[in-house]
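Peer 1: Sequence and predicted structure are below.
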Amino acid sequence: MGTCSTSWFDGAHALHIRVYSSDGYTITERCADGNGWTTGATFPGSQASVITWADSAGQHLRLYVTNANVTTEYCSDPGTPGWTKGQYVQP
């Protein structure tokens, strides 16, 4: 089992935390946005890493999930609902 996490403060100074945990087959997102913990998205995979940054549009997240030796980038961006597959290509 593996875990990675990220956090940020929004414009109203509220803390947001994301934790991504694997049971060896599925990555599960857990979210804390000030009202306790909720379960977010799930992704097929055994390993994950995450980064986040903010710009004038808002908060961006990139989640890199490895499944069967292939890494896929998932993107969460302001103005785009949910997660989308990114452009990362594994060499």
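Peer 2: Arrived safely.
Peer 1: Please count neighbours and contacts with C-alpha atoms only from this point.
Peer 2: Fine.
Peer 1: What's the local residue count around residue 30?
Peer 2: Residue 30 is flanked by 17 other residues according to other C-alpha atoms under 10 Å.
Peer 1: Give me the distance between it and residue 69.
Peer 2: Relative to residue 69, residue 30 is positioned 24 Å away (C-alpha to C-alpha, to the nearest Å).
Peer 1: next one: residue 76
Peer 2: Note on residue 76: its distance to residue 69, by C-alpha to C-alpha, is 23 Å.
Peer 1: try it against this one:
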Amino acid sequence: MSDNPNYPIGTAAVSWLDSSNQIHIRVYSTDGYTLTERCWDGGGWVAGGFNAPGGAVSATSWQASDGVHIRVYATNDDATIEWCFDPGSDWTQGQYTTS
């Protein structure tokens, strides 16, 4: 149906606990063209600030002494692009390149 929204065809998720044991979840979904982020920080699901082109998605995260680091890998136009979120910064394109 033309009036239906674009439904996700691929999903990746990351999670971590903060210092007060609050769980945080990030879900990255693609409709085949665009990746979007949904966030859970204990108060319900909200739209996140990440949005990028991509037909496939994977993600990883880790917690370091400075906070949580997130990497999202989006496949688009026969290449994989790395997107990075690090403490104190906004989303930036990473250095990963497809061989």
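Peer 2: Great, that's in hand. Just so you know, these numbers come straight off a predicted model, no measurement behind them.
Peer 1: TM-score of the superposition?
Peer 2: Comparing the chains after superposition, counting by TM-score structural alignment, normalised by the length of structure 1, produces a TM-score of 0.95; 90 aligned residues with a C-alpha RMSD of 0.8 Å.
Peer 1: ok, back up a step: settle it for me: which of residue 76 and residue 69 of structure 1 has more neighbours?
Peer 2: Regarding residue 76 of structure 1 and residue 69, a neighbour count based on other C-alpha under 10 Å identifies residue 76 as having more, with 18 against 11.
Peer 1: Translate that one into the numbering of structure 2.
Peer 2: Under the alignment defined by TM-score structural alignment, residue 76 of structure 1 is paired with residue 85 of structure 2.
Peer 1: show me what contacts its match?
Peer 2: Residues in contact with residue 85 of structure 2 (C-alpha atoms under 8 Å, 6 or more residues apart in numbering) are 69, 70, 71, 91, 92.
Peer 1: repeat that with 6 Å
Peer 2: Going by C-alpha atoms under 6 Å, 6 or more residues apart in numbering, residue 85 of structure 2 touches 69, 70, 91.
Peer 1: what does residue 77 of structure 1 give?
Peer 2: For residue 77 of structure 1, the set of contacting residues under the criterion of C-alpha under 6 Å, 6+ apart consists of residue 60.
Peer 1: What ranges does structure 1 have for its helices?
Peer 2: In structure 1, no helices are found when defined by DSSP state H.
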